[in-house]
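Student: Need the 3D shape of this:
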Amino acid sequence: MRRDGETMGLTLAIVGRPNVGKSTLFNRLIGKRQALVDDQPGVTRDRRYGEGRIGPFRFRVTDTAGFEEAKGDTLEARMREQTERAVEEADLVLFLIDAREGVTSMDQHFLRWLRKQHRPIVLVANKSESKASFAGLGEAHRLGLGEPIPVSAEHGQGLDLLLDAIRDKLGDKAKRGEPEEADDDGAAFAAPGEEPEFEDTDAFDEAAAAAHDKAVEERPLQLAIVGRPNVGKSTLVNRLIGEERLLVGPEAGITRDSIAIDWEHRGRRVRLVDTAGMRRQAKVTDKVERLSVADTLNTIRFAEVVILVLDAEVMLEKQDLTVASLVLEEGRALLIAANKWDRIEDKPKALKKLHDRIEKSLTQAKGIAVVPVSGLTGQNLDRLIDAAFALHKQWNRRLPTAALNRWLRAMVDSHPAPLVGGRRLKPRYMTQIKTRPPTFAFFMNRPEKLPDDYMRYLTNGLRERFDLPGVPIRTTLRKIKNPYAEE
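Tutor: All right, here's what the predicted structure looks like:
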């Protein structure tokens, strides 16, 4: 499988100083608003990959942080390293300037460094939609990169000229961008595609269930990493994939975009997405942080399994519980990673305390698995991903109708539903109507009268009997149709 950053075709890197429109052009080329865009400079920090196209021409495109002069272990220096790696991987560099501002000293400084990297360069003059750009286009000629390509990434203007320039610069290598089978690597997650409801009249047998499970294993797992700022999400992801793919450091809130990485674990495909840290809503005042949180929420909605990363030294705070509840409300499978476990002294006591808190606070999905890990040392990371695959399988399970109804009869016989108006309420039949998450319909007389506590009794029994820990279970009550009622 193609890993993140690898391509069978062409790779183009978009580079330039801060706030020249790199992320806007990235979004335009991949055809979706994936990268965060704001007038504030420095929004992009990690390098981000997507599948770009201009007409029939296709390529891998990389969005980068604004290039700034910085050294040492500062955040800006680490951002610059991400840009340097993107240029190393690229077949061609799109060097963006702001045509309205003209050529700045920072543009010239960046270009001096870029020339030393020995990559083909196309000069792109962005924001060229008005007469205000004419002077800047004239100045751009003195950079010595040939004719600047006037484009407006925001309005989609000039992309045909950009394509001609890319083909001219690449020569025969441009043939690698000719039309071929497209994939969707540019999106954080493709929509999981909620399955249509099954027909209740069709019994789902063991053979069909086995075939369904096999089909699930052949699809890539869509896995999101979420949590509060500075709990070590990016460090954990870098350790998993074996490279410094994401910016990390002591500063809280380094990650702003949801960054997707294609990866493999024990031969199984994974689309891994690191997300921005989520603080309490009352503390979020910055516009870019609001955009980051919205991006994270969207990632959760399209994920299949969500790993909630906790700081093991702090454990389950109120915000952690809020995020966990949100994941379960969206119907996603939830797994908890207690990170920085190498710092915990009394590990059995800490683990028991965490389990007790989860069982007490997250009653809507009993049995949520907790895996103690260390992103710094790599402790238990294989175990974490194995647990994610096991949970994914449970989340996708389709259960045989016959087995469900044998279980239902035993549950009702063991603990009958209460009498209402002198008549016994009785769920008579059930079937699974959806997966992702498992959803079940119960058929009975007067379903509106069944108490909530009896429904919880059935749901908890269902989870225990069919081994569905940590998976949200949805249920619906339906009235049995009276065959003697008039149509």
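Student: can we go C-alpha only for contacts and neighbour counts from here?
Tutor: Will do.
Student: any idea how far the residue lying farthest from the centre of the chain lies from Tyr429?
Tutor: No residue in the chain sits farther from the centre than Gly422, which is 52.3 Å out by C-alpha atoms, centre = their mean. Distance, Gly422 to Tyr429, by C-alpha to C-alpha, to the nearest Å: 22 Å.
Student: go on, Arg85?
Tutor: Distance, Arg85 to Tyr429, using C-alpha to C-alpha: 59 Å.
Student: neighbour-wise, which of the two wins?
Tutor: Tyr429 (19 against 14; other C-alpha atoms under 10 Å).
Student: Which residues are in contact with that one?
Tutor: Contacts of Tyr429 were listed using C-alpha atoms under 8 Å, 6 or more residues apart in numbering, and they are Asn405, Leu408, Phe442, Phe443, Met444.
Student: And this one, please, so the two structures can be compared:
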Amino acid sequence: MFTLAIVGRPNVGKSTLFNRLVGRKLALVDDQPGVTRDLREGEGRLADLRFTVIDTAGLEEITDDSLQGRMRRLTERAVDMADVCLFMIDARTGITPSDEVFADILRRRSSRVILAANKAEGSAADAGVIEAYSLGLGEPLRVSAEHGEGMSELMSILRPISEEFEELAERTAPETEVAVDEHGVADLDKGKPMQIAVVGRPNAGKSTLINRLLGEDRLLTGPEAGITRDSISVPMTWKGTPVRMFDTAGMRKRAKIQDKVEKLSVSDGLRAVKFAEVVIVLLDADIPFEQQDLRIADLAEREGRAVVIAVNKWDAVEDRQARLAELKEAFNRLLPQLSGAPLVTVSALTGRGMERLQEAVFRAHDVWNRRIPTAKLNLWLSGMLEAHPPPAPGGRRIKMRYMTQAKTRPPGFVVMCSHPDKVPESYKRYLVNGLRADFDMPGTPIRLVLRSQADKNPYKDKKKKGPSKLRKHLGPKRVD
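Tutor: Okay, the predicted model is just below:
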């Protein structure tokens, strides 16, 4: 499988084409230029062709350490790592001096370049398409990312490249055996990566943390708040375990969000939380447990995700022992619904605490997937009822007869009882806290459902039948 990088000036339609190739609206799209900042990867599809496609930030003629300069270096890195570069221009605007500069860069840095003239529908784009020949990158391909025109022609260009890489892969790929279980069934889900989302307020250090875990500057970072806009997924391996980590945009209070792009970014981050298995809530050591931090952590708990609290910028803290005691006290007081969840201090800048963070994520994921045998649950329930019987509202005693685990991810339990609507919330919390303590499930969300057990007498609610029609016709039964 080959890699295709889409490059070009800002606002020429790169993200729109990316979304069309992957078949989903993964990348944020807006009329204003410069929406995309990070590199976003996806699985591109054109009929039977399969390839990796990379959406890049718009190329800028800036080479300093500003935000635009760092975005340009990231795009140049994508050009170096891609097998094919698709250079997009705006056919309606025509060739600009920036296009000429970047065409020269691509001639020097990429061996395979496809020139695509976007927004080429209609006769208004004819002049721009003809002008594109002057870039010296061959015949321009007329496409419309918005309307899907030119995709068959693009597929025809990419097919020989795909066949070349498939042939190379067949010659160099080692023979592998599919792992099977004791029954001879192939385990196809064993290599499925663990989904982890890193969330928090702007400028908490989420992108820096992921770069540190990855071991390279894959994501755009800097002192400016709100750099990340898309939810970028980054694959990596932790101690032999495949992991896919999602970097999300910083989440501010809803009242402060006015910009349309920021609203789209936050929505993208919330979607990443819903699809994640483990959520790392990243806090700033200088101002931890702000109101927005609590909302973000509560959101992850309500979505049923395993939660790990990571306090970043720990290298700047002076009295660490006293500060850690304050953090734990505030955590237990402000987030009782996550009582027992791992709290790890880290420094994304220096790499301090990365091993402990990985261990905490594995531990939280293990608890999130835990299953308890039904026999143990019912033995435990008997002990809990004996230690603290449920209340008897209105003099009607509540009988809890049976308990089982209905699901995992997160753990969900069902208790069959009489009058489930009369059980107070305090008694439900008593049972949930007991499950956490006795079965070693700290921090993970636990779902407890009370259901009414159907009565075993099948004739209890049936109405008494009257005399049959024949008996009515014959009259009352004779008694001799």
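Student: Work out the TM-score between the chains.
Tutor: With the length set by TM-score structural alignment, normalised by the length of structure 2, the two chains reach a TM-score of 0.89; 444 aligned residues with a C-alpha RMSD of 1.8 Å.
Student: Need the counterpart of the residue farthest from the centre of structure 1 in structure 2.
Tutor: In structure 2, Gly422 of structure 1 lines up with Gly395, judged by TM-score structural alignment.
Student: What's the match for Thr221 of structure 2 in structure 1?
Tutor: Mapped onto structure 1 by TM-score structural alignment, Thr221 of structure 2 lines up with Val248.
Student: do Phe413 of structure 2 as well
Tutor: In structure 1, Phe413 of structure 2 lands on Phe440 (TM-score structural alignment).
Student: can you check Thr241 of structure 2 too?
Tutor: Checking TM-score structural alignment: Thr241 of structure 2 goes with Arg268.
Student: Next up, the contacts around the residue nearest to that match when sequence neighbours are not counted.
Tutor: Excluding the flanking residues, the one nearest Arg268 of structure 1 by C-alpha to C-alpha, 6 or more residues apart in numbering is Pro220, at 7.1 Å. Shown in contact with Pro220 of structure 1 (C-alpha under 8 Å, 6+ apart): Arg268, Arg269, Val270, Arg271.
Student: if we can go back for a sec, over to the match of Thr221 of structure 2. Which of the three states is it?
Tutor: Taken by DSSP: H, G, I helix; E, B strand; the rest coil, the conformation at Val248 of structure 1 corresponds to coil.
Student: circling back: show only the entries of the contacts of Tyr429 of structure 1 found in strands.
Tutor: Secondary structure assignment (DSSP state E) places Phe442, Phe443, Met444 from the contacts of Tyr429 of structure 1 within strands.
Student: neighbours around the second one, how many?
Tutor: Applying other C-alpha under 10 Å, we find 18 residues neighbouring Phe443 of structure 1.
Student: for the first one, same thing?
Tutor: By the criterion of other C-alpha under 10 Å, Phe442 of structure 1 has 21 neighbours.
Student: helix, strand or coil for the residue lying closest to it once chain neighbours are set aside?
Tutor: Leaving aside its chain neighbours, Phe442 of structure 1 sits nearest to Met430 (4.4 Å; criterion: C-alpha to C-alpha, 6+ apart). Following three-state DSSP, the label given to Met430 of structure 1 is strand.
Student: thinking Met430 of structure 1 is in contact with Phe443, fair?
Tutor: Yes. Here Met430 of structure 1 reaches Phe443: they are 6.0 Å apart, a contact under C-alpha atoms under 8 Å.
Student: mind checking how far the residue nearest to Arg268 of structure 1 is from Ser258 of structure 1?
Tutor: The gap separating Pro220 of structure 1 from Ser258 of structure 1 is 18 Å, by C-alpha to C-alpha.
Student: Distance of the match of Thr241 of structure 2 relative to Phe389 of structure 1?
Tutor: Separation of Arg268 of structure 1 from Phe389 of structure 1 (C-alpha to C-alpha): 9 Å.
Student: Could you do Gly146 of structure 1 as well?
Tutor: Distance of Gly146 of structure 1 to Phe389 of structure 1, given as C-alpha to C-alpha: 52 Å.
Student: In terms of packing, which of the two has more residues around it?
Tutor: Per other C-alpha under 10 Å, whichever of Gly146 of structure 1 and Phe389 has more neighbours is Phe389, with 18 against 12.
Student: Wasn't the more buried one part of a strand?
Tutor: No. Going by three-state DSSP, the assignment for Phe389 of structure 1 is helix, not a strand.
Student: Can you find the partner of it in structure 2?
Tutor: Alignment note (TM-score structural alignment): Phe389 of structure 1 maps to Phe362 of structure 2.
Student: ditto for Val20 of structure 1
Tutor: Per TM-score structural alignment, the equivalent position to Val20 of structure 1 in structure 2 is Val12.
Student: And Asn460 of structure 1, by the same measure?
Tutor: By TM-score structural alignment, Asn460 of structure 1 lines up with Asn433 in structure 2.
Student: Can you tell me the SS state at that match?
Tutor: Following three-state DSSP, the label given to Asn433 of structure 2 is helix.
Student: Please give the number of neighbouring residues around it.
Tutor: 16.
Student: Quick check: it vs Thr221 of structure 2, distance?
Tutor: 41 Å.
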